[in-house]
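> Could you work out the structure for the sequence below:
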Amino acid sequence: MSSDGMLVADIGGTRARFALLDQTGSPKLVRILAVTDFPGPVEAIQAYLAEVGTPALQAAAIA
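Next up is the predicted model:
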């Protein structure tokens, strides 16, 4: 599978880090959000995707 359209996220206790991977697997559109700004991880993911233009995702890896 191409990495185009893949969301990667590291959601911790303080910060949530998001990026999309390009065709080479390199992160792009990196954003760091405060987890206290959102009621849960779904809302944080939705906010990130809204900010970067809601790309069509093929896969996601969330830690």
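
> From now on I want contacts and neighbour counts done on CA atoms only, so please keep to that.
Noted.

> those strands in the chain, which residues are they?
Using DSSP state E, the strands found in the chain span residues 6-11, 15-21, 27-34, 59-62.

> need these in TSV with mean neighbour count and distance to A50, can you?
Shown next, in TSV, are the strands of the chain (neighbours: other C-alpha atoms under 10 Å; distance: least, C-alpha to C-alpha, whole Å):
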stretch	mean neighbour count	distance to A50
strand 6-11	19	13
strand 15-21	20	12
strand 27-34	14	12
strand 59-62	12	16
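
> From Y48, how far out is the residue nearest to A61 when sequence neighbours are not counted?
Closest residue to A61 apart from its sequence neighbours, by C-alpha to C-alpha, 6 or more residues apart in numbering: V8 at 4.9 Å. Distance of V8 to Y48, given as C-alpha to C-alpha, to the nearest Å: 11 Å.

> compare with the first, here's sequence two:
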Amino acid sequence: EKLSEEETATIYRQRKIDVEPVFGFLKANLGFTRFSVRGKAKVENEIGLALMAVNLRKYAVRG
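Next up, the predicted model:
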């Protein structure tokens, strides 16, 4: 019932544009499919490094 509401549909549509491409890029182009550490703090560090790599690649391409 909640998923069929217009407001919820709008949020999910926007999420596909904002969030999903970044994780798709991590998986497809950088081969990032699993974390290699355990613990919240270590996982936060690892995803931070992975997202930094994505941003650096974007920056390098724009040149």
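
> Can you give me the TM-score here?
The TM-score (TM-score structural alignment, normalised by the length of structure 1) is 0.37; 36 aligned residues with a C-alpha RMSD of 3.1 Å.

> shared neighbours, V8 and Y48 of structure 1?
Jointly contacting V8 of structure 1 and Y48 under the rule C-alpha atoms under 8 Å, 6 or more residues apart in numbering are F18.

> mind listing what L33 of structure 1 touches?
Going by C-alpha under 8 Å, 6+ apart, L33 of structure 1 touches 15-17, 44.

> Let me have these in a markdown table, adding distance to R31 of structure 1 as columns.
A markdown table is the format used below for those (distance: C-alpha to C-alpha, whole Å):
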| residue | distance to R31 of structure 1 |
| --- | --- |
| R15 | 10 |
| A16 | 8 |
| R17 | 6 |
| A44 | 11 |
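
> Quickly find the element holding the most centrally placed residue in structure 2.
Relative to the mean C-alpha position of structure 2, the nearest C-alpha, by C-alpha atoms, centre = their mean, is the one of F23, at 3.4 Å. Assigned by DSSP states H and E, F23 of structure 2 belongs to helix 20-29.

> Could you list the buried residues of that helix?
Buried positions in helix 20-29 of structure 2, judged by neighbour count with 16 or more other C-alpha atoms under 10 Å: 23, 26.

> and that helix, how far from the chain's centre?
Helix 20-29 of structure 2 has its C-alpha centroid displaced from the chain centroid by 6 Å (C-alpha atoms, centre = their mean, to the nearest Å).
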